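1. Dropping the sequence and predicted coords here.
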Amino acid sequence: MTVLSHTLNHARQLLETTRRFVERSDDPYVISRFGDLQIRVDVAAALFERAETDPSPVAVTEAQIAAAEALIAASNAQFELTGHRTALPSPLDDPLRVKYRIVGNYHLNGVL
């Protein structure tokens, strides 16, 4: 859960850094892009809280996916909107495709 927490915090930091750069923008693209990022980070935070309460393998994996995707999206948006990119840590022990397979197999077939 520590790596997951760091990944989520890194996504939040990138979001805040980007927010400071584009603050008070009236550009519809910037506004919608920032809204998308905020939702991704909020979803990752909610799944992280759920995984802390119910640390089942699937709940933790779902939180890992959401945090990693939020971090990737925040990094990409930082580059798109500011022209800069912060180096990303390697957040997962398995590739995302493996994580998605675990979650899909559980929800589709009931298999862990």
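-> Received, thanks. Residues are numbered from 1 along each chain as shown.

2. use CA for all of it now, contacts and neighbours both
-> Fine.

3. Tell me the spacing between the residue nearest to the spatial centre of the chain and Ala77.
-> Within the chain, the residue whose C-alpha comes closest to the C-alpha centroid is Ala70; the distance, by CA atoms, centre = their mean, is 2.1 Å. Distance of Ala70 to Ala77, given as CA to CA, to the nearest Å: 10 Å.

4. ok, now which ones touch Thr61?
-> Contacts here follow CA atoms under 8 Å, 6 or more residues apart in numbering; on that basis Thr61 touches 99, 102-103.

5. Just the buried positions in the helix or strand containing it, please.
-> Secondary structure here is read from DSSP states H and E; on that basis Thr61 sits in helix 57-82. When neighbours are counted by 16 or more other CA atoms under 10 Å, the buried residues of helix 57-82 are found to be 58-78, 81.

6. for stretch 14-25, same thing?
-> The neighbour-count criterion (16+ other CA under 10 Å) identifies 14-15, 17-19, 22 as the buried residues of stretch 14-25.

7. quick one: which of these is nearest Ser90?
-> Lowest distance from Ser90 to the buried residues of stretch 14-25 (CA to CA) belongs to Leu14, with 15.2 Å.

8. also this one, for the comparison:
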Amino acid sequence: MNALTQPTPLDQARQLLESTLRFVRKSDDPYVISRFGDLLIRIDVAAALLKRAELIQAQGQSTAEIDVAFTEAQIASSEALLAASNAEFELTGQRTALPPSLDDPLRWKYQIVGNYRLNNVVPPRVRSAV
């Protein structure tokens, strides 16, 4: 991410997790510890899916496969951001206002991935930031 671009949902999820961590660091509450484990896994999965999409793109696979791989990464990143935002509120009582990074409904992204993987229907050429 450079200074001219908005942070991606994955970047935002990492930032929210870090700010929440500063608030509850050294907690011995099993719920807090578990919640952080869950969020870390969600963020790591999103990052791995993004790396996978970039690898698929670098390998020059089909446009449809590239688009679906990036859509999968977008879904995971957005879900991680939503989970991090909810955890921030649950654990700190505060909620950071999120920029309009989730303006692309996830329900359509799930449909794109499912239709491609199940029915081999090529997705439309629309991609937003991960």
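-> Arrived safely, thanks for sending. Remember, predicted model here, so these are calculated numbers, not experimental data.

9. average gap between stretch 70-81 of the first structure and the second structure?
-> When the second structure is overlaid, stretch 70-81 of the first structure sits 0.3 Å from its aligned residues on average, using mean CA distance after the TM-score superposition for the first structure.

10. Not counting that stretch itself, show me its contacts.
-> By CA under 8 Å, 6+ apart, the list of residues contacting stretch 70-81 of the first structure reads 7-8, 10-11, 14-15, 17-18, 22, 30, 33, 37, 40-41, 44, 84-86, 88.

11. now do stretch 4-22 of the first structure
-> Against stretch 4-22 of the first structure from outside (CA under 8 Å, 6+ apart): 30, 34, 37-38, 41, 44-45, 48, 63-64, 67-68, 70-72, 74-75, 77-78, 81-82, 86, 89, 91.

12. which part of the second structure lines up with stretch 22-35 of the first structure?
-> Mapping stretch 22-35 of the first structure onto the second structure (TM-score structural alignment) gives residues 24-37.

13. So Ala84 of the second structure versus Leu21 of the second structure, what's the distance?
-> Taking CA to CA as the measure, Ala84 of the second structure falls 11 Å from Leu21 of the second structure.

14. And Ile75 of the second structure, by the same measure?
-> Look at Ile75 of the second structure and Leu21 of the second structure: by CA to CA, they are 24 Å apart.

15. One more: Ala73 of the second structure?
-> Between Ala73 of the second structure and Leu21 of the second structure the distance is 24 Å, computed by CA to CA.

16. Report the aligned residue range of the first structure for stretch 82-94 of the second structure.
-> The aligned range for stretch 82-94 of the second structure in the first structure is 72-84, by TM-score structural alignment.

17. any idea which element the residue of the second structure most remote from its centre lies in?
-> Among the C-alpha atoms of the second structure, the one most distant from their mean position (CA atoms, centre = their mean) is that of Asp28, at 27.3 Å. Asp28 of the second structure is part of no helix or strand when elements are defined by DSSP H and E.

18. And the one 5 residues further on, by the same measure?
-> Ile33 of the second structure is part of helix 30-58 when elements are defined by DSSP H and E.

19. what comes up buried for that helix?
-> Residues of helix 30-58 of the second structure classed as buried by neighbour count (16+ other CA under 10 Å): 32, 35-36, 39-40, 42-47, 49-50, 52-54, 56-57.

20. Tell me the secondary structure of Ser90 of the first structure, please.
-> coil (DSSP: H, G, I helix; E, B strand; the rest coil).

21. Number of residues surrounding it?
-> Here the number of neighbours of Ser90 of the first structure (other CA atoms under 10 Å) works out to 11.
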